[in-house]
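A.B. asks: Quick check, what structure comes out for this input:
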Amino acid sequence: MDEDDEDKRKREERDRKKAEVRKRLEEAQRQKKAKKGFLTPERKKKLRKLLMLKAAEDLKQQQMLKEQERQRILAERIIPLPDHLDSMDNSELQELAEEFQERIMELEANKYDLSYTVRQKDFEINELTIAVNDLRGKFVKPALKKVSNADTKFSKIKKSQSAKVDFRANLKEVDTKKFELGEEKEEVKADWAK
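C.D. replies: As a prediction, the model looks like this:
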């Protein structure tokens, strides 16, 4: 019995070791499968959500910076009004009006200069795009002018009126006597009938 017990124990030990090895192999295969697909659908969703949050945060920050820049520029450009306008005399008010007028003239001059430079840049951009298109061999179709439908309708009506020609008036007159049967021909006819 000792041998049977010992054999039995050895078999159980072998089976247990085989089960452990199988378990390790299965675990290794599962880990390999998990490593294959790094971006699982859950990870993709989480990554997308994080990217959207980051983009929204960046957008808010940019808007805030633009607003701060706008406020700073407005503070530079706008001349504050004095609080005591009612108590000012005419000469002070006139000086203030002249100061505002000078500021307006300066801003209008700057505006004109900027609009001129913008027009120049637009012209240069247009010229460069034309040059690029010429080099590529692509030609831009020019914008067609709009033609009013009334003019074309009038021209069609005039053409149709000129197309109506009295054909009968231009026909030649044909001498019908030429085709009449004369007396001689009637005699020949009578001879043939007999």
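
A.B. asks: use CA for all of it now, contacts and neighbours both
C.D. replies: Noted.

A.B. asks: Which secondary structure state is assigned to the residue nearest to the spatial centre of the chain?
C.D. replies: Taking C-alpha atoms, centre = their mean, the centroid of the chain lies closest to Val140, which sits 16.9 Å from it. Classification of Val140 using DSSP: H, G, I helix; E, B strand; the rest coil returns coil.

A.B. asks: again with Lys145
C.D. replies: coil.

A.B. asks: what's around it, how many residues?
C.D. replies: 6 (other C-alpha atoms under 10 Å).

A.B. asks: And for Arg103?
C.D. replies: Using other C-alpha under 10 Å, Arg103 is surrounded by 15 other residues.

A.B. asks: and it, how far is that from Ile78?
C.D. replies: 9 Å (C-alpha to C-alpha, to the nearest Å).

A.B. asks: just Arg48 next, same as before
C.D. replies: Separation of Arg48 from Ile78 (C-alpha to C-alpha) stands at 44 Å.

A.B. asks: likewise Val21?
C.D. replies: Going from Val21 to Ile78 by C-alpha to C-alpha gives 82 Å.

A.B. asks: now the other sequence, so there's something to compare against:
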Amino acid sequence: MSDQEQSGTRKMTHQRKMMLKSLMLNKAREDLKRETEEKAEEKKAALSKRLQPLGDLLSMSQQDLMDLCRDLHAKIDKVDEQRFDIEGRVKKNDQDIEDLNQKIFDLRGKFKRPPLRRVRMSADQMLRALLGSKHKVSMDLRSNLKAVKKGETKKEDAEVKDWRDNIEAKAGMGGKMAVFEGKE
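C.D. replies: As a prediction, the model looks like this:
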């Protein structure tokens, strides 16, 4: 007797593994098929309970058809209201689940840090984001500047007679120092 036979375990051959795998896949396919058929039957049963047969529409009078349409519209409105209420409850439950998950993360001390991206923003956009969109913010820098009288600067320029005289006065090291120190 070998060691494998004594321990009670045998090594499975490749063919046996493939055969078992194919049998398991076939069984899973059958189960899925049966499950989809059962769901289809349940759906038909539920619809047959909820839906009423309309009867012979060709033999109905116009007034009967109008009454039938009104009833159908009323039922549609009722179902639509129920759908809207259920959607509201689902959204509320999703928000509650998200809040509870956030509390769990807070209690554990592990925080998810979202990756931050650089965003280019102008000064107007930054102030609008800080102050809100209701406050009109404008960065008109010229309005905040001190007013300068233009007439006085023209008089100083008029005193300079000839540009050549001005260049000769600034020529040499003494002239450059005068320009640097602000003297003329």
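
A.B. asks: aligned partner of the residue nearest to the centre of the first structure in the second structure?
C.D. replies: Aligning on TM-score structural alignment places Val140 of the first structure opposite Lys112 in the second structure.

A.B. asks: Let me see the contact set for its match.
C.D. replies: Residues near Lys112 of the second structure by C-alpha atoms under 8 Å, 6 or more residues apart in numbering: none.

A.B. asks: For Glu76 of the first structure, list the residues it contacts.
C.D. replies: Not one residue lies near Glu76 of the first structure by C-alpha under 8 Å, 6+ apart.

A.B. asks: element containing it, please.
C.D. replies: helix 41-77 (DSSP states H and E).

A.B. asks: Tell me which residues of that helix come out buried.
C.D. replies: For helix 41-77 of the first structure, a neighbour-count test (16 or more other C-alpha atoms under 10 Å) marks nothing as buried.

A.B. asks: which element follows that helix toward the C-terminus?
C.D. replies: Following helix 41-77 of the first structure in sequence order, the next helix or strand is helix 90-136 (DSSP H and E).

A.B. asks: For Leu81 of the first structure, grab the count of nearby residues.
C.D. replies: By the criterion of other C-alpha under 10 Å, Leu81 of the first structure has 9 neighbours.

A.B. asks: That one -> the second structure?
C.D. replies: Under the alignment (TM-score structural alignment), Leu81 of the first structure pairs with Leu54 of the second structure.

A.B. asks: distance of that match from Met177 of the second structure?
C.D. replies: 107 Å.

A.B. asks: What's Met105 of the first structure aligned with over in the second structure?
C.D. replies: Looks like Met105 of the first structure aligns to Asp77 there (TM-score structural alignment).

A.B. asks: mind checking how far that match is from Phe84 of the second structure?
C.D. replies: Asp77 of the second structure is 10 Å from Phe84 of the second structure, where distance means C-alpha to C-alpha.

A.B. asks: what do you get for Lys154 of the second structure?
C.D. replies: The value you get for Lys154 of the second structure to Phe84 of the second structure, if C-alpha to C-alpha is used, is 76 Å.
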